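A.B. asks: dropping a prediction and its sequence here:
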Amino acid sequence: MLLHNHNHLPRISNRFNNHSGGFTALIAVILVSAGTMAFSLSTLSAAVLYADSVFRKEMRIQVELNTHSCLDTATVSLAKDFFMNGTTTIRSLGCEVSVINPNPDLSSYDVEISVTAALSGIRKFGKRSVRISDNSILVISQDVW
């Protein structure tokens, strides 16, 4: 009788092995799917971060160009109107210009032009000093930061 029980045990173990093969395959498919999804998500997030950094760099370049253009536009406007004073906005360049014209009645005087340009949350500041004398404008200094 004891031998009969030992012969019966391998049959139960074979049945268990036959049923566990499907479970193992299911777990393997789930693990491979989860790994593929994790890899895809990490790759996608890296691509989004790279695209955002490229976009931000382009915006910084554009804001700096807008700042220089605003300074030039304000200087040309000052050449047309020596009495220009105060603050104005140049919407096409996304900047605000402030002109400090202390005494336009003198034959030679210095004017300060300050610019703040903004685009997509990125700001740049610029400052230019010009000397007006005898119907001419000379740029003394300029700084953009």
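C.D. replies: Happy to help now that I have it. Note that the structure is predicted; figures quoted are calculated from it, not measured.
A.B. asks: every contact and neighbour count from this point should use C-alpha atoms.
C.D. replies: Noted.
A.B. asks: now stretch 48-61: buried residues?
C.D. replies: 59-60 (16 or more other CA atoms under 10 Å).
A.B. asks: and that stretch, how far out from the chain middle?
C.D. replies: Its chain's average C-alpha position is 4 Å from that of stretch 48-61, according to CA atoms, centre = their mean, to the nearest Å.
A.B. asks: now do stretch 52-68
C.D. replies: That offset, for stretch 52-68, works out to 8 Å (CA atoms, centre = their mean).
A.B. asks: who's in contact with that stretch?
C.D. replies: For stretch 52-68, contacts defined as CA atoms under 8 Å, 6 or more residues apart in numbering pick out 93-95, 115-120, 122-126, 144.
A.B. asks: hey, where'd the strands end up in the protein?
C.D. replies: Counting by DSSP state E, the segments of the chain that form strands are 86-90, 95-100, 108-119, 122-133, 136-144.
A.B. asks: now do the first one: which elements does it pack against?
C.D. replies: Applying 3 or more CA pairs under 8 Å, 6 or more residues apart in numbering; DSSP states H and E, one finds that strand 86-90 makes contact with strand 95-100.
A.B. asks: before we move on, back to that, closest to residue 39 among the contacts of stretch 52-68?
C.D. replies: residue 120 (31.4 Å; CA to CA).
A.B. asks: here comes the other one, which I'd like you to weigh against the first:
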Amino acid sequence: MKDLDEASYVIGVEIHRDKEQRILELSQKTYIEKEQMKGISYASAVGSLMYAQVRTRPNIGFAVGLLGPYQSNLGLGHWKDVKKVLRYFQGTKDYRLTYRHTDCLKVVGYSDSNFAKCVDTKKSNSGNIFLLAGGAIS
């Protein structure tokens, strides 16, 4: 077995550590920079967004959730929405999930919902996020 020192890049996620301030940050800047819109299908674009959302970008979860159901019946407006999210990514590619040392390690959760807000289906939406050490874990 060989010790390769601390991990700095694992499965498309960049790992940044500041031992002095006791901070751990996760980023997908490289992944966001390499994704291109040329010649990919709507499903591939949504899949790329979903990949980033699950790893380090929970802030786009709602948008990805709205785009996903239209893969079999999409229109021009759906493509425009995907492009908006990808442009948002380019503008925020330096964002990182940040976890800070704390003496009181506890999980904090938030949730929200609405009633029959979806214009197309009249279905309700809900969402939640759980944080640990100041960063999203779910």
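C.D. replies: Perfect, thanks for sending it. Since we're looking at a predicted model, the values are computed, not measured.
A.B. asks: could you tell me the TM-score of the two chains?
C.D. replies: Comparison of the two superposed chains (TM-score structural alignment, normalised by the length of structure 2) gives a TM-score of 0.25, and 62 aligned residues with a CA RMSD of 4.8 Å.
A.B. asks: returning to that earlier point: now mean neighbour count and distance to residue 49 of structure 1 too, for the strands of structure 1, in a markdown table please.
C.D. replies: Output for the strands of structure 1, formatted as a markdown table (neighbours: other CA atoms under 10 Å; distance: least, CA to CA, whole Å):
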| stretch | mean neighbour count | distance to residue 49 of structure 1 |
| --- | --- | --- |
| strand 86-90 | 13 | 32 |
| strand 95-100 | 20 | 28 |
| strand 108-119 | 21 | 20 |
| strand 122-133 | 18 | 17 |
| strand 136-144 | 13 | 28 |
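A.B. asks: among the ones you listed, which comes closest to residue 48 of structure 1?
C.D. replies: Closest approach to residue 48 of structure 1 among the strands of structure 1 (CA to CA): strand 122-133, 19.2 Å.
A.B. asks: which residue ranges of structure 2 form helices?
C.D. replies: Along structure 2, the stretches classed as helices by DSSP state H are 29-34, 42-55, 61-67, 76-91.
A.B. asks: can you tell me which residue sits nearest the middle of structure 1?
C.D. replies: residue 56 (2.3 Å; CA atoms, centre = their mean).
A.B. asks: any idea how far residue 131 of structure 1 is from that one?
C.D. replies: 36 Å (CA to CA, to the nearest Å).
A.B. asks: picking up where we left off before, which of the contacts of stretch 52-68 of structure 1 lies closest to residue 3 of structure 1?
C.D. replies: Residue 3 of structure 1 lies nearest to residue 120 out of these, by CA to CA, at 83.7 Å.
A.B. asks: I'd like the helices of structure 2 as CSV, with distance to residue 127 of structure 2 and mean neighbour count appended.
C.D. replies: Shown next, in CSV, are those (distance: least, CA to CA, whole Å; neighbours: other CA atoms under 10 Å):
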stretch, distance to residue 127 of structure 2, mean neighbour count
helix 29-34, 24, 14
helix 42-55, 14, 18
helix 61-67, 8, 16
helix 76-91, 18, 14
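A.B. asks: can you list the ones you listed in JSON lines and add distance to residue 15 of structure 2?
C.D. replies: Below are the helices of structure 2 laid out as JSON lines (distance: least, CA to CA, whole Å):
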{"stretch": "helix 29-34", "distance to residue 15 of structure 2": "11"}
{"stretch": "helix 42-55", "distance to residue 15 of structure 2": "12"}
{"stretch": "helix 61-67", "distance to residue 15 of structure 2": "21"}
{"stretch": "helix 76-91", "distance to residue 15 of structure 2": "19"}
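A.B. asks: quick one, which of the ones you listed is nearest to residue 111 of structure 2?
C.D. replies: Ranking the helices of structure 2 by proximity to residue 111 of structure 2 (CA to CA) places helix 61-67 first, at 12.4 Å.
A.B. asks: grab the nearest non-local neighbour of residue 111 of structure 2.
C.D. replies: Distances taken as CA to CA, 6 or more residues apart in numbering place residue 128 nearest to residue 111 of structure 2, at 4.1 Å, with adjacent residues excluded.
A.B. asks: cool, thanks, talk later.
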